[in-house]
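**Student:** my questions are about this predicted structure, shown below with the sequence.
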Amino acid sequence: MLWPGSGIPARNSGPADAQARSPTAKVKIGWVGHVFGERPPSGLSVPEAVSVATDNFGNLVWAYSAWKLVDPNATELVPLVAPPFSTPVDAVLLPTANMLVNSSKYKDVEDYTRILVNIVNGISPQTAPIMLIAIGSQVEFEETPGVPRSIEAAAATGASHIVLDPEQISFLQRIKASGGMMTTRGRFTEQIIAANGLPPPLPLSCPSLFLNHAPRLGATLQQKWDAVLQQRDPNLRLAITLPNIPADDKGREKYADVVRFLAEHILKPYRKTTTIILQTMWDVDTLEIINVKYGVHLRPDRIRHFYDVDAWVEGMKACCDFVFGFRIHGTVVGVAAEVPGIVIAPDIRVKELADAMTIPTIDMDKANLDPATAFDLFDFIASVPSYSDKFDRQRRAIARVYASEFARLRVPLNPGIVAIASLAD
């Protein structure tokens, strides 16, 4: 079998091959990243949670979702931290998000890239194919010269302007040479990789698309979306995820009108039924601005943060009817909780993933979030294309690619995803 477009044979024989395993032996999968063992203790503050989890709780969602791709009853995940590795593994699962950058910004990710290069170079390509999951890119408008300054235009044509550093190209070539699989967050990152001379990877979005294994999840979300618009409840229980605003003057200036819009048009009219979901320490700073500058004071029980993905899904299901947010994984957790929502894309990165997952989205530069203009939340929701049947159709198509690739690599796929892949269109 071949890695797509590579001409490089995947491992089909050898002492660690599935054909030589005992029928009852678990497949050993090397794991690179945060280890999800026992659930963390509840009640930690945001700074305490950051110290034991990650500085952006949204990052836990894609990592945990990658962890859950495999069949837990047929696999054993083996953490890989740094070579030499003493435990032989049959394949390697390597989820990474915002790794690829234009060469001019490589210093920002150089240390992280080299950590991953060191790990993959410590894995024998003859024994363990590497599954690189949901790799994405961090690209700013100024890195796409000649492209109109809009999210839509940059996403459509900007990929060809991105030149990857040789170390990152070498890393991707190493993944290819292992005979494994490479998936991207979406089309934009796929195009960047192809423009840098590598075979096109698989644009499968984020594995968090499969946190919930309900076969007709999109139909459920659409039904609830329709109910929100039909009822137009002034006490709608909203979940709000804040824009990711750096704690500096430039970031605050860029998002000043958006923060005022949230305060005046969302938080004030829905303050009794709104829950703000904090994902970073920067969100704490933004909330302080909303409190001090605009006089919006929410009760403590209306301000939540989650550093355990299952608890986040459970909490979202219990608290909210709709997600209005600027964070892709905040909205994705809503999807997993069967709570419909919108993600307002502030950049190419969020747009790419929302489009790939067919989650209702609108570019921030088209959303007209003007704090001085009258705003009706329900009219705004109605103006955004909803899930319809395309969400379930896309999810089935992606599940089938996972099923095919995992079968090729002899890695047991989570039965819930297998079931989705087997559904008829």
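**Tutor:** That came in fine, so what should we check first?

**Student:** hey, let's count contacts and neighbours off CA atoms from now on
**Tutor:** OK.

**Student:** quick one: the strands in the chain?
**Tutor:** Secondary structure of the chain, counting by DSSP state E: strands at 27-31, 75-79, 91-95, 98-101, 130-138, 181-184, 238-241, 274-278, 303-305, 322-325, 341-345, 361-363.

**Student:** just put these in CSV and tack on mean neighbour count and distance to residue 172.
**Tutor:** Shown next, in CSV, are the strands of the chain (neighbours: other CA atoms under 10 Å; distance: least, CA to CA, whole Å):
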stretch, mean neighbour count, distance to residue 172
strand 27-31, 24, 18
strand 75-79, 18, 21
strand 91-95, 25, 12
strand 98-101, 20, 10
strand 130-138, 24, 9
strand 181-184, 26, 8
strand 238-241, 25, 33
strand 274-278, 24, 34
strand 303-305, 17, 35
strand 322-325, 24, 33
strand 341-345, 26, 28
strand 361-363, 21, 30
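
**Student:** just tell me which of those ends up closest to residue 419.
**Tutor:** strand 75-79 (17.9 Å; CA to CA).

**Student:** just checking, what packs against that closest one?
**Tutor:** strand 27-31 (3 or more CA pairs under 8 Å, 6 or more residues apart in numbering; DSSP states H and E).

**Student:** tilt between the strand it packs on and strand 130-138?
**Tutor:** 30 degrees (axes from the mean of the first three to the mean of the last three CA atoms, to 10 degrees).

**Student:** could you give the angle of strand 27-31 to strand 91-95?
**Tutor:** Using the same axes, to 10 degrees, strand 27-31 lies at 30 degrees relative to strand 91-95.

**Student:** next, format the strands of the chain as TSV and append distance to residue 395.
**Tutor:** Below are the strands of the chain laid out as TSV (distance: least, CA to CA, whole Å):
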stretch	distance to residue 395
strand 27-31	24
strand 75-79	24
strand 91-95	19
strand 98-101	22
strand 130-138	15
strand 181-184	15
strand 238-241	24
strand 274-278	26
strand 303-305	28
strand 322-325	20
strand 341-345	17
strand 361-363	17
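
**Student:** neighbours of residue 291, how many?
**Tutor:** 14 (other CA atoms under 10 Å).

**Student:** who's in contact with residue 168?
**Tutor:** 100, 113 (CA atoms under 8 Å, 6 or more residues apart in numbering).

**Student:** returning to what we had before: so which of the strands of the chain is nearest residue 222?
**Tutor:** strand 341-345 (10.0 Å).

**Student:** below is structure B, check it against A:
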Amino acid sequence: MHSFAPEIILITILSLVVFSDALANRFKIPSVFLLLIGSYLVYTYLPAAVPIDMKHQFDTIIIFCIPLIFMGDALHLHFSDIKKYGWDIFYLAVVAVALSIIIGASIYYLNVFEGLTLGGYVSLFAINMATDAVSVQSILSRFKGISQHIKVLIEGESLGNDATAVIAFFFIGLPWMMSGSIDAGDAALDALRVFVVSIGIGLGVGFVFYMLMKLFSDKRGEFFAFIIEAYLAYLIAEEMHVSGILTLITAIIATKAWIDMDIEAACHAQTASKSKSFLRKIRLENVCATTNERLEYIYEMAKEFGYIAAVMIFFVLAEMANFDKLWQYKTEILIMFAITTLIRAVSMAKFAFIGDKMKHIAPVGAEGWFILTFSGMKGALSIILVHMIPDSFEYKELFEVVTVGVVGLS
């Protein structure tokens, strides 16, 4: 007998997206919050609506969802904003995350989580410092009064933060946690290698797709080109044993940055100098890859595809959620949530209270500090990372339950 499982799961996902959007618009609630609650209720109380084994198909679901989750957020970063707030984004995405993981790992000496090694603390904080791109976009879309500066910081951080956390987890924390020891110098060099190679591959893929998009002028084709680019960048990087997430983020941002430069050049074509640099000529600046109007369509479609991917991850979260276990580890969950929130508040204070005293950091004020602190919502990536821990690890249950709890609270 034919199985209708694919059709049923598609109906379920699209229904959740449609109804969450409708309720979000009516009650002014971020749709990702409704998606999270709706996914849990459907998965728990209407099992016939999710007729696939999410737990055993999780690895396949990850590969399918990751590019869609990060692509939409990467598309929202404009080249002009990256130029203007580049140092701010770098601080949030790399420096602040690395320092946060180091500070969090130092809790090891207080023996907060009994029996956990120092490598285990590094992994746990890498997992729980990663923010959720879909949640960030959903929240930002509901608040029109937030300044452009803060929006750029939140969007840029939600991408770079995740890439840094993934590298820290896979290339430092996880090997350290599983082996019990690690050579700090080798680990740092390996992480640096992954960082550099991932960015290099991303720039290469980004330029190729940027040039390819000059061959056609159809918004649907351009949108599909971005999807293909995201999946291809991720696949190439993973096959080369570097960071697929950082590579796909770099590729999408690079393509979008070159597109932004083309559009800006076209808008100032009459006043611009006729002489062009070699780099401008080699990328055929006078041939635009797309337009602002078509980009708006691409943004909206990318956001909807991101919601679809998020629902799939939320189903897995529902599979992992066990209220008895959550209650059993309630103290650990609350401690982890409090520590990560406090660390985030301290790292964001740089922008509020000393930003005006630093040359490359723009201040945001106390209100901006509050928004930045509590915009660090955890979600899909944290669930993905904690699932990657081998079943043989003694404290995997602690990691899973604590992470699920922190995701829910954030």
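**Tutor:** All right, it came through fine. Source: prediction; values computed, not measured.

**Student:** could you tell me the TM-score of the two chains?
**Tutor:** For this chain pair, the superposition-based TM-score is 0.23 by TM-score structural alignment, normalised by the length of structure 2; 155 aligned residues with a CA RMSD of 6.7 Å.

**Student:** so which of the strands of structure 1 gets nearest residue 231 of structure 1?
**Tutor:** Checking those against residue 231 of structure 1 by CA to CA gives strand 322-325 as the closest, at 12.7 Å.

**Student:** what packs against the closest one?
**Tutor:** strand 238-241, helix 328-336, strand 341-345.

**Student:** packing partners for the longest one?
**Tutor:** Other helices and strands packing on helix 328-336 of structure 1, by 3+ CA pairs under 8 Å, 6+ apart, are helix 57-67, helix 309-319, strand 322-325, strand 341-345, helix 348-357.

**Student:** ok and the first one relative to strand 274-278, angle-wise?
**Tutor:** I take that to be helix 57-67 of structure 1. 80 degrees.

**Student:** helices or strands next to helix 57-67 of structure 1 in the packing?
**Tutor:** Going by 3+ CA pairs under 8 Å, 6+ apart, helix 57-67 of structure 1 lies up against strand 91-95, helix 309-319, helix 328-336.

**Student:** any chance of CSV for these, columns distance to residue 238 of structure 1?
**Tutor:** Shown next, in CSV, are the helices and strands packed on helix 57-67 of structure 1 (distance: least, CA to CA, whole Å):
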stretch, distance to residue 238 of structure 1
strand 91-95, 31
helix 309-319, 8
helix 328-336, 11
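
**Student:** out of these, flag the one nearest residue 152 of structure 1.
**Tutor:** helix 328-336 (16.7 Å).

**Student:** picking up where we left off before, out of the strands of structure 1, the one nearest residue 194 of structure 1 is which?
**Tutor:** strand 181-184 (11.5 Å).

**Student:** which strands or helices does that closest one pack on?
**Tutor:** Here strand 181-184 of structure 1 touches strand 130-138, helix 166-177, going by 3+ CA pairs under 8 Å, 6+ apart.

**Student:** try it again at 10 Å.
**Tutor:** strand 91-95, strand 130-138, helix 166-177, helix 187-195, helix 348-357, helix 390-408 (3 or more CA pairs under 10 Å, 6 or more residues apart in numbering; DSSP states H and E).

**Student:** could the helices and strands packed on strand 322-325 of structure 1 be laid out in a markdown table, adding distance to residue 223 of structure 1?
**Tutor:** Listed next are these as a markdown table, based on distance: least, CA to CA, whole Å:
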| stretch | distance to residue 223 of structure 1 |
| --- | --- |
| strand 238-241 | 17 |
| helix 328-336 | 13 |
| strand 341-345 | 12 |
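
**Student:** circling back: what's the most buried one of the helices and strands packed on helix 328-336 of structure 1?
**Tutor:** strand 341-345 (a mean of 26; mean count of other CA atoms under 10 Å).

**Student:** which element is residue 162 of structure 2 on?
**Tutor:** Taking DSSP states H and E as the definition, residue 162 of structure 2 sits inside helix 148-168.

**Student:** tell me the first helix or strand C-terminal of that helix.
**Tutor:** helix 174-179.

**Student:** and the following helix or strand past that following helix, what does it pack onto?
**Tutor:** Heading C-terminal from helix 174-179 of structure 2, the first helix or strand you meet, by DSSP H and E, is helix 184-212. Counting contacts by 3+ CA pairs under 10 Å, 6+ apart, helix 184-212 of structure 2 packs against helix 148-168, helix 174-179, helix 219-239, helix 244-267.

**Student:** report the buried residues of helix 184-212 of structure 2.
**Tutor:** For helix 184-212 of structure 2, a neighbour-count test (16 or more other CA atoms under 10 Å) marks 187, 190-191, 194-199, 201-207, 209-211 as buried.

**Student:** okay, angle between that helix and helix 148-168 too, please.
**Tutor:** With the same axes, to 10 degrees defining the directions, helix 184-212 of structure 2 sits at 120 degrees from helix 148-168.

**Student:** related to what we said a few turns ago, turn the helices and strands packed on helix 328-336 of structure 1 into CSV, including distance to residue 421 of structure 1.
**Tutor:** Shown next, in CSV, are these (distance: least, CA to CA, whole Å):
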stretch, distance to residue 421 of structure 1
helix 57-67, 17
helix 309-319, 23
strand 322-325, 27
strand 341-345, 24
helix 348-357, 16
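
**Student:** which one of the ones you listed lies closest to residue 408 of structure 1?
**Tutor:** Short answer: helix 57-67, nearest of those by CA to CA, at 17.9 Å.

**Student:** and the gap between residue 356 of structure 1 and residue 396 of structure 1?
**Tutor:** In this view, residue 356 of structure 1 and residue 396 of structure 1 are 13 Å apart by CA to CA, to the nearest Å.

**Student:** then residue 77 of structure 1?
**Tutor:** Taken as CA to CA, the span from residue 77 of structure 1 to residue 396 of structure 1 is 26 Å.

**Student:** repeat that for residue 137 of structure 1.
**Tutor:** Distance from residue 137 of structure 1 to residue 396 of structure 1, by CA to CA: 25 Å.

**Student:** what's the answer for residue 277 of structure 1, then?
**Tutor:** Residue 277 of structure 1 is 29 Å from residue 396 of structure 1, by CA to CA.

**Student:** cool, residue 173 of structure 1 as well?
**Tutor:** Residue 173 of structure 1 is 29 Å from residue 396 of structure 1, by CA to CA.

**Student:** ok, residue 112 of structure 1 - contacts?
**Tutor:** With contact taken as CA atoms under 10 Å, 6 or more residues apart in numbering, residue 112 of structure 1 is in contact with 99, 118.

**Student:** if you could redo that for residue 309 of structure 1, that was the one I meant.
**Tutor:** 39, 57, 58, 60, 61, 62, 63, 64, 65, 211, 315, 333 are the contacts of residue 309 of structure 1 under CA under 10 Å, 6+ apart.
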